[in-house]
Every structure is written in structure tokens, then in C-alpha cells.
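Chemist: Give me a model of this one.
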Amino acid sequence: MNNYKKCIALFLKRFLLIVLIYQLSRALFYFMNLDLFDTFTFQTFIGGLFFDFAAISYLNIIFLVAHLLPGNFKYSSSYQRVLKIAFYVVNLLFIATNFIDIIYYRFTSRRSTFGMITAKGMEQEAIGLIPSFLAEFWYIALIFIAISILFWKLLPDLNKNITRQDITKKDYVLKFSYLALSIVVLLILGRGGFQKKPIKIVDGIKYGALSNTALVLNTPFTILKTIAKKEDIENTTYYNTKELKSIYNPVISLNPNKPAIKKNVVILILESFGNENIRRGQTPFLDSLITKSYYFKNGFANGKVSIDAVPSILSSIPSLMNNSFITSSYSLNKINGLPKIFKNEGYKTSFFHGAFNGSQNFDQYAKVAGFDQYFGKDEYTGKEAFDGRWGIFDEEFLQFYAKKLTSFKQPFFSSLFTISSHNPYIIPEKYKGKFPKGTTVIQESIAYSDYALKKFFETAKKQKWYNNTLFVISSDHTSAGGDQEADQTNIGKFRIPILFFDPSNPELVGVNEKNFQQIDIMPSILDYLNIKTDMVSFGKSYKSKDNFVVYYLQGTYHYIKDDYYLAFANNQTIGLYNWKKDVLLEDNLINKDKAKVKEYEKFIKAYIQSFNERIIYNKLAL
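Modeler: This next block holds a predicted model:
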């Protein structure tokens, strides 16, 4: 029995060593992203430990069995060597995900999930970006290598001088009892305790401020929690059908009393052009264009990654799932977005993206959405302009775009997604030193993309189609960091520039201070052009009296109406703030304005139910 107890002790030592490494990775996660979190408290530490035990327990149940299965076979040196290597490799692989998120969190504002790391169309992208990430964040790689070596050195071995003992029937019964009890303990730790349901990602909110949930969680946990999820959302039944429609109905009917305006429509989606870059002076051309446009000062993104922006902008489908719509199990749902609506109006439709074909599943989305043509890196023609990693530099691809638009029969509807301000932020050699470096690594490439945009408009102005075109410009999401505290709140993380520019309409100029988001772009364009149509849109037209936005991030729904912001998670409100006065979201009004909480909760529940039902039952098109 003494030998068996040594095996139990060996597993416990190895288990606790993993726990210690998780704490170290959380400390690095915090200190490397200090400006993105609130104060690290004891409550944060306890919550983090809670989720660490859950992830480590699930991952190591098989190793528990391998350590404690009764029998003398497990005392052989070859068995112990294989067991040690397997334990090391599996746990190190998941520890690595924590280290990856130390940097990746800056871009997504959430812990990575299984859907994020395995999304179809992302394989080549990951391969292309790994070298640039390693070059830019080499110190993380070095720390990880050091941890890996230390982990192996500290991983204890079974006593080599162990003497084999005869095992009686009574010993087998006792040892199997120990094994069963140990499995039960790990299962309890894995599910987070004795409560009715196992802990979920959203439960991270219980252990600190909303902005600290990613600090409480660990990446192995979020991956394990999403690995078996075939579906991304659950059907919710807050209200019956009649009640639901009376509170919120996403069906919009446009019935103008004027004839349709057959203008061309060009939507330019700018990579990472968040508000934090606009005010820094990195975008002189876009700044000048804003003064000639109808500018939505309080513009918001519907997601934190590029693949969330495309369906939001072009099909008015928000990102209210942990997986992006494009990569979810609903990606082939029937949708009736701008491409199909414009096609019915006689428009030629096209989508352009300068990265390699298949990047971020945009080519697949283009087919599902109904675009006539897709133009990626493979379709580019012009002088050599490959950035060596990602795709075609923005300047050359935008010039190619202008040339293609000129070849299209009018009216046309087209959208382009820029790429040069995406990591690895490569700009052409000839422009090194031309643009301001700024305070973060992305800002020089933002300035270059702004310059490329300027050159595009200079070319477009000379074309016959220019004055008959409505240009819509939106960022896809904010960038990795901001130089003000307000940039890191759950408001600041989503604020982006959105503007409408019609060179032939001097009346479409000014600043709109209403709350406006990417999913509002589709109904607004159609309303502006007097196009008669019925559609499912989770946004609203710029002419609407409604003044709300809704977005989602890893278990929490964010609802803004007028001057107030409500955070809703786990079927309950967790925060209410006056975001105009309290820009850092420090004064939680949840217990001070219960009437507003009730009003806002009623709407957000209806909004969630409407979205979930239409996604699940494939009712995004009428």
C-alpha cells in the first residue's frame, strides 16, 4: 500500500505544480496588459484559482487514472517515463494557450475559445502570422521556453528505489476505492463545486469587475468549455410570440414615397481604425473626409474581430455568439443582406479583400451573402505589392479596386476590406520614416492605410462614377490598445468611426450624436436611397427615432440607450452606468435606478430572444 500512496503523492505534486504555473501565467497576463484591467484583488486571485482547478482537473483525469490504476505494471521505469512525458506534453500544450492570449487578448478583449482557434479559413492566416508574432513579441516566447524547461526540471519522478509488493484482493478493492474517490474529487473540482450546473465562462463575473473577467478565467478553461459545443446559442423563451413582437421586432419595412435613387454604393471597411486612432492625428485624410461627411460621432462596432464586422455591416447581423457568425454552425443560413437586395435592384455586386483567398472565410461569406464576385489576393493584377506575409499592400490594392470599379457597369454595389493595419503591420519599405510612429505598434500602419485611402479617393475623383456614388466608411473594430483609460472600458473597446459621404449631396454633411452601430449601416443605406424593401435587420435606420446599440463579448450583452449603458449576463443585469457622465464606468447605478434597469432588461431580453430564434430557425430572411 505504501507504493500506492507514493503514486497518489506523485500525482498531487504534479497537479499542484501545474496550478502554480497557471498562477504564474496569470500574473504575466496581468502585468503584460496592466492598462487593460482594473486592480488585481484577492477576490480575483481566488476566482482565478477556482477556474484553474476546474481546467486542470478536467485535463488530468486521464492521468489520474494512469497514476492510480492498481497493479505493479505502473512501477516499471518505461511506464513511468511515458507517463511523465505524456503528462508534460499535454499540460504544456494548454499552458501555451495562456501565453498566446497574453498578446492575443489585446486584439480580441476575450480569452480564446475552441471556435476562435479552429475557425475554418484561419489555418493559413495563423501560419502566416506566427512568425511576425514571434518577431514582435519574442520576449513572450523566451519566457515560455524558460517556463517549459523549468516545468520539466521540477516535474517530480516516482522513487526509483521502490520495491514491488504482492497485491492482495483486499488491496485491489482498497486501491480502486481510492481511485474512484479521486476521480469524484477531480470531477467536483472540474464542475466548480456542488451547484446544480457546472461553472461557465460567464461565471467569471462573480469574482471581480466586468473588465477583469478575462483575468479570472484561463484559456484552457474557455477552450474546454467550447470544444464540444456544436451550437453557439440556446433558444430563449422570455416572452410569448405576441409579447416579443410588441417589445422588439427586427423586421423593418421601408416604403418610401419617392422613387429609388440609383446611386452606386461603396463600403470601405478599415482594419482596426478605432476611435483611439482617429483622435491621435494618425489619420489626416480620414479626419478631413469626416468634415465633408455625415459622421456618426457615437459609432460602435458589433464585435472585436474582423470576421464579426462583415456580416454586421453588410447583412445587419450582430455578433451575439461566442463564435463569429461566419464560422458558426449557422454560417450557411439564408440571409438577405445588401448584396441580394441591391442585386434585385439591378446592381452589380462585388467584395474585395487584399489578403490571401480564403482568409477569415470572407470568400465563403461572399457566396452565401449573394455577391456576384469576390476579389482576393489571387485576383489582384498590378505591380508587385505582396507584403510577404498577409496580402497586397493597401495602396496598390485600393488602386486596383478603383480600376475595377471603373470597369463595372453602373449602378454597382461593392465593399472592400483593407489589410495593412492588421498585424504584422507591415508597410512598404519606400514609406519607412514617412509616417508618425505614434505610441503603439499599430499606429504607423494606420497612418499608411490612411494615406492609401487618400490616394484611392484621388483616383476615384477622376472617374465618371464618382459623383454618382455613396461612400460608407467604417472601421471593423478598435485596435489593441488606447492611450486613455476610457479606451479600455466596455464602451471604449467598441467605439469606431462610421461616416456616409456623398460627393453630390452637400446636405449629407454634419455630426450625428445618436448611438449608431455597424448593423445600422444596411437599413440606413437603403433608407437613404429610397429603396422599397422588407428585411430582417437587428439595427435601425439613421432616420429612426430609436437610439440604442447592442453588442456582446464572451457571455455578456452590452446595451446602450441614450446616455445609459447596461451590462447583462447570466440572465441578470450586472451593471448600469451613465456612460456620458461616468466615462470610466465607476458608479454602478443598478441599485439606484431600478426602474431603468427593469426597462432596459425587458428590451435586451426581447432582443436576445429575437436574435436567437431567427438564427436557430434560419429566419434571417423573410
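Chemist: make it CA atoms for all contacts and neighbour counts henceforth
Modeler: OK.
Chemist: Report all helices and strands that the strand or helix carrying Phe471 contacts.
Modeler: Element membership for Phe471 (DSSP states H and E) is strand 469-475. Applying 3 or more Cα pairs under 8 Å, 6 or more residues apart in numbering; DSSP states H and E, one finds that strand 469-475 makes contact with strand 264-270, strand 498-501.
Chemist: Burial check on the spatially closest residue to Gln364 that is not a sequence neighbour, number of neighbours?
Modeler: Counting by Cα to Cα, 6 or more residues apart in numbering, Gln364 lies nearest to Gly358, which is 7.5 Å off, once chain neighbours are set aside. Other residues near Gly358 number 19, with proximity taken as other Cα atoms under 10 Å.
Chemist: and for comparison, fold this next one:
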Amino acid sequence: MALQYFARRLAPSFVVFILVQFVIRLIFTVWTFQNLGFANIVKSYATGIVFDLATYSLFILPYIAYLLVLPTRWLNTRLDRIATHICFVIFAGMVIFDIASEYAFWQEFAVRFNFIAVDYLVYAREVLGNIWESYPIVPLTLGILTLVGIAYYFFKDTLLPTQVPNITLQSKASVLVGFLCLAFGGFYAVSLDFKNVTDNNYANEIAANGIYSLFSAFRNNELAYKKFYITYEDITHSDLPATPPRLVRAARPEMRKNVIFIVMESMSAAYMNRYRSNADFTPNLDALAVQSLNFSNMYATGTRTVRGLEALTLSIPSSPGRSIVKRPGNENLFSLGEVFHDRNYHNKFIYGGYGYFDNMNYFFENNGFDVVDRVDMSDDEITFSNVWGVADENLFAKVITEARADSQTGNPFMYMVMTTSNHRPYTFPENNAGIPTEGGGRIAGVRYADYAIGKFFESAKREPWFENTVFVIVADHTAGAAGKSSLPPGRYHIPAMIYAPGMIAPREVEKVASQIDLPVTLLSLLGFSYKSEFYGQDILDEAFAERAFIATHQKLGILADDKVTFVEPVKKYGIETASGDVMAASEVEPKSLTDVVLSYESASQWKRNHKKLATTLIGAVTSSLQQ
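Modeler: All right, here's what the predicted structure looks like:
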């Protein structure tokens, strides 16, 4: 009788929870239906029940504790009824709110909550501001409250059974043990990996439970490579070879040119006419590509801004879990900033937002850069801003102001400039080449980002430092990397070009290359000789081996010959084709697997292998020998 009583008290919340999770899955199924297939849908929903049960058992624990602690004589009293009704309303509000939040997250990333959501929770101002500026908050809130009211109306008379049986301490103990077994079983026995029941990434994400995924991400936002991944020792039965610094000898005299990296937020190659014939979103970038050393098969290493900045600054493949930019112990690393700093360049990271976000300021300040962010911009320098930062026009105007001042010092400068306008909520100044500022969405953001960079170069060409400056234009990542497979190469394809009229001849380089190769290629073009710990290669070198590193926060791969060889937890590996098919692990070539493992395992030891070292002495000796 006691068990039946407690079950009846839990029944309304259980029904609401399961119904809401079904609605969420149904929304995602409709959204991705053409990429699923009936068999995958059945597997997703069957697996989803397991996740939902595990999640509910954890989610409802506080209320279970309340019921077991409450003396039997107080059950069904007025105080108990008030507390139970309040708890139900709060519970219903939380799970119904989950529909809206998961919908928004899926719209942006096409996955359930993951470590990105965990990171975002740390930066409440930016995230809440982004939500406020991107979505109709008042109608959404009214809608959620209405649904909560409807749920309460249907269940208010069934929240408490009419009669309370004789409940002994032994009965309560039995209920407690049973529920703890269920809850801890859900916590320890059910792994997020259980969602991978098909070869279809969309189906696997639908199978998961967003709330469970969020809390799982809290537990696993950093992954120890040796613990979770196949290692070099597993393959070869020998220790991982050491990676000592190597001497890079330039084939040309060193040029002391200014350098400006323009890292464009979420700029997929697919938005450019060069890669999609019916696109007319980026006339300025398309024109610059023709006038530049254009790398037409460049791939981002990851799916977030900090991954792009990590690749361009450290020239290192992704480590599983968080980016190095956000990890402790990321000071004094061997970075692009240090290579230029050793040559008396004035380095700056220039960002239109607040650089404390994602730990960017700390990372750059401790790796050879000064920081200029929104805090350093006066009111008269800002004509428009949103939660992420100032408009790209204002950012680029600040770049010109900084360059104008630094060019007077007698030393060259190197800037890493990070844009923000091509990011939800996609808002920017009005009256810009007819680009809609209301309801334009991502394409409007792309158009404005292109407009702003075109306007920047119009202004920069009038500056005396322009002719002595090399510009590197590259995206941090694409607009979305999710697809049928978990590492779809096309979703990592980004624009990348080096623009320096009169210094670097325009041409197209079709080699498959990685973001981490771009800084090394730039240093080669500048004639820098240095001692290096970079993983990237000079793309223009005849010996360049075509491949690209692409990864999620857990799945680490190398793209070569239209196939992605990958490793993932727990000690798994395999191949995905460019079309999204997953091949058996037995078909992985030993050399391909060794290359992936060697690269990523070594990169995961960045605290030991990627420390700052001096470069100027080696460069001077090498230059004197050449002369």
C-alpha cells in the first residue's frame, strides 16, 4: 500500500515529464526527418525511454526526499497539499521550459545540450542577453506559463491520493532503497554513449535526453586522452615518441611586415559564391579571394570560436573536452604571438566584445599579446552594439586606430582580430547596403560581415601602413558542423586567404589543409626561421601532406582522401566517408589510425610539449648562415 501511495503521488509529474520528452523528440524528428529513416527513428525512441527513466529518477529525488522525511501524520495535510502543488508547478515549468531551451540550442548546434551549454552557463550576461535579443521572450514566457497552467489544471486533482495508508519506517526504507538504486543506476550505469545506437548522428542525438546530456557534460567537459582513447602504446606496444622542437629554416630573407589576422565569426565557405554558385552573400570576400593567395580547401579544427583561436594561435589539433584557451595552465605556451614578440612586434588581440568571455583575455595576455576589447573603446567609437559586442564596422575602425598609432613606433605589429556580428541575434547598424536589420537571420549576418570587411579595406588602403601589411582572412569555424555523420567534412569547410597586394602573388591553392597550417604558412612567406613546436605545416611546401584535423569535443579525426579516420571514447575508432557513411573499424588502415592517434595523443600533452621557447637566436644564426 505504501508503494502504491508514493507511486500515485509521482504519477502526475512522471506523465508530464515523459510527455514533454516525447514532444521534444517529435520536434527534432520532424526537423531532421529526411535524414533519419524509419528504423533509426524506432531505435531513437526506444533508447530515449531508457534515458528518460534515468533522468526522471534523478530529477525527482528532492521530492522523494520530501515525502520520506515528512512524518506520516503530516501527509495530505493542508501544508502538504500546498507544498505539493507548488512543487508540481515548479517541476512542470522546468520541464516545459526545457522544450524552448533545447529547441533554441538545437537550432544553433543541431545537437542536444553538451559542454557548450555548460560553458555558456558560466557567462550568464552574454547568454541571457543573446536570448533576449534573439527570441520573442514575452510571448515565449506567456506560452510556457500557459502550458504550465494547462498541465496544472489537468493534474491538480490527482496530485495527492485521497487516503493515506499506514506507512511504516520499514516501508519508507524500502521505497528509499528502491529509488536510490534506480537513481544511482541512472547516474552510473547509463552512459551518454548509450545514445549511439545507429550510424546516424541526428538519430543518436534524438535518442538522448537533453537534461541528462547537460549534467553529463558537467561531469565530462575535460577528457583525459589516455583514459578514454586508444593510445599509441595500444597500437604499437611502444611509448609515444617524444616531440622535440624542430628548426624551421626559411627559404627566403626575413620580411618585417605588419600582420593582421581577421578571424570571422561563423563564416562557412558555403556562403561564398566561389563554393556555392547561387550564393551572392559575400561579394567583398569573393573579390578578395581572387586577389589573394586563396586556400580553397581549408578546414576548421573545431566548432567553436575558442577552437579556431586555439588553432590559429598555437597551431595545434584539438584536445578532447575544453579548448586550451579555457583550461588552467595555459600560460607561456609556444604561440604565434611569442614568435612575433621575440622579433619585437607589437602584438594585440582585438575583440569587439568583453574578452573575459571564454577566458580569451587571460589566454592572449599570457601568450604574447596585449588585449584591446570593448572595455578599451570609448562611447564615441561605438555606434552600435549587441550582447556579443560592437558592430564589425566599429571593431574595424578601432583596428585602424590602433594600427595608425602602432605604425608610428618604428616596430611592426601583429593583430589577431575577432569579429562578432555574424552571430545570433544577427543585429547591426541600419542602412548598410540594403541589408535587413530585422528578421534577416543568419544570411543577413553574413551579408553584414562581408559588407563590414569590404568597408574596412576601403579605409585601410588609404593608410600609410597598408602597403607594408599582410592580411590573413579566415573563419573561426562554420555556421554549423552537425550533420548526418558526426564529422561531416563539408560542415568544417571555411574560407582562408592571405591578402598582400604587391607582396604575395594571387593564386588558388587547392590542397586539403587545416587551420593549424595557416600560421606556419604565413611565417614561411615572411621568411621567418625559428625553433618550432607547431603541429602545422607550410601548405606551399612541395612536401606538404594533404590532410585536415576536424573534431568535436569528443570525436577526433583527420580528413584525407575524402575519408575521416577518427578516434573517440571509449577506445573506439573508425572511418566516416565524406557522404556520411560509417565504415567498420576493421577497414581502418593501420597508418591512418597511427597518424590520428600520434597527432591527437601528442597534442593532448600540450602542457608538456607546447611550452614557450626563445626563437630569435636560432633565427639570427640561420639567417647569417644563409647570407
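Chemist: TM-score of the superposition?
Modeler: TM-score of the superposed chains, computed with TM-score structural alignment, normalised by the length of structure 1, equals 0.85; 596 aligned residues with a Cα RMSD of 3.4 Å.
Chemist: OK, contacts around the residue nearest to Gln364 of structure 1?
Modeler: Contact analysis of Gly358 of structure 1 by Cα atoms under 8 Å, 6 or more residues apart in numbering lists 121-122, 364.
Chemist: which of those residues show up in structure 2 as well?
Modeler: Contacts conserved in structure 2 for the contacts of Gly358 of structure 1, counting by both residues aligned by TM-score structural alignment, their matches' Cα atoms under 8 Å: Gln364.
Chemist: Does the closest residue to Gly208 of structure 1 other than its chain neighbours belong to a helix, a strand or coil?
Modeler: With Cα to Cα, 6+ apart as the measure, Thr44 is the residue that lies nearest to Gly208 of structure 1, at 5.8 Å, once sequence neighbours are left out. Under DSSP: H, G, I helix; E, B strand; the rest coil, Thr44 of structure 1 falls in the helix class.
Chemist: any idea how far Thr44 of structure 1 is from Phe53 of structure 1?
Modeler: Note on Thr44 of structure 1: its distance to Phe53 of structure 1, by Cα to Cα, to the nearest Å, is 14 Å.
Chemist: just the helices in the stretch 351-500 of structure 2 please.
Modeler: Shown for the stretch 351-500 of structure 2, the helices assigned by DSSP state H, counting those that start in this stretch span residues 360-365, 392-406, 441-460.
Chemist: Please apply the same query to the stretch 501-627 of structure 2.
Modeler: 517-525, 590-604, 606-609, 616-626.
Chemist: can you list contacts of the last one?
Modeler: Yep, that's helix 616-626 of structure 2 we're talking about. Where contact means Cα under 8 Å, 6+ apart, the residues beyond helix 616-626 of structure 2 that reach it are 247, 249, 253, 342-343, 528-531.
Chemist: same check, this time on stretch 290-304 of structure 1
Modeler: Identification of contacts with stretch 290-304 of structure 1 by Cα under 8 Å, 6+ apart yields 107-109, 308-309, 312, 318-319, 475-478, 493-502, 508-519, 549-553.
Chemist: That one spans what distance, first to last residue?
Modeler: In terms of Cα to Cα, the two terminal residues of stretch 290-304 of structure 1 are separated by 23 Å.
Chemist: buried residues in that stretch?
Modeler: When neighbours are counted by 16 or more other Cα atoms under 10 Å, the buried residues of stretch 290-304 of structure 1 are found to be 290, 292-304.
Chemist: so it aligns onto which residues of structure 2?
Modeler: Mapped onto structure 2 with TM-score structural alignment as the criterion, stretch 290-304 of structure 1 occupies residues 289-303.
Chemist: How far does that stretch sit from its chain's centre?
Modeler: 19 Å (Cα atoms, centre = their mean, to the nearest Å).
Chemist: excluding its backbone neighbours, what's nearest Asn294 of structure 2?
Modeler: Counting by Cα to Cα, 6+ apart, Asn294 of structure 2 lies nearest to Met497, which is 4.3 Å off, once chain neighbours are set aside.
Chemist: what do we get in structure 1 for that neighbour?
Modeler: Taking TM-score structural alignment, Met497 of structure 2 has Leu499 as its aligned residue in structure 1.
Chemist: wait, what's in contact with that match?
Modeler: If a contact means Cα under 8 Å, 6+ apart, then Leu499 of structure 1 has 290, 293-296, 472-474 as its contacts.
Chemist: Tyr58 of structure 1 too?
Modeler: With Cα under 8 Å, 6+ apart as the criterion, the residues that contact Tyr58 of structure 1 are 186-187, 190.
Chemist: Let's see that with 7 Å instead.
Modeler: When contacts are counted by Cα atoms under 7 Å, 6 or more residues apart in numbering, Tyr58 of structure 1 is found next to Gly190.
Chemist: Next one: it relative to Leu17 of structure 1, how far apart?
Modeler: Where Leu17 of structure 1 is concerned, Tyr58 of structure 1 sits at a distance of 16 Å (Cα to Cα).
Chemist: How about the secondary structure of Tyr30 of structure 1?
Modeler: Going by three-state DSSP, the secondary structure assigned to Tyr30 of structure 1 is helix.
Chemist: before we move on, what about the one 10 residues further on?
Modeler: For Phe40 of structure 1, the reduced secondary structure class is coil; criterion used: three-state DSSP.
Chemist: returning to what we had before: could you write me a PyMOL select line covering just the buried ones among the contacts of stretch 290-304 of structure 1?
Modeler: This is the PyMOL syntax for the buried subset of the contacts of stretch 290-304 of structure 1, where burial follows 16+ other Cα under 10 Å:
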select buried, resi 107+108+109+308+309+312+318+319+475+476+477+478+493+494+495+496+497+498+499+500+501+502+508+509+510+514+515+516+517+518+519+549+550+551+552+553
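Chemist: Just give the nearest non-adjacent residue to the residue nearest to the spatial centre of structure 2, would you?
Modeler: Residue closest to the average C-alpha location in structure 2 (Cα atoms, centre = their mean): Arg304, at 2.9 Å. The spatial neighbour of Arg304 of structure 2 that comes closest, neighbours along the chain excluded (Cα to Cα, 6+ apart), is His477 at 6.1 Å.
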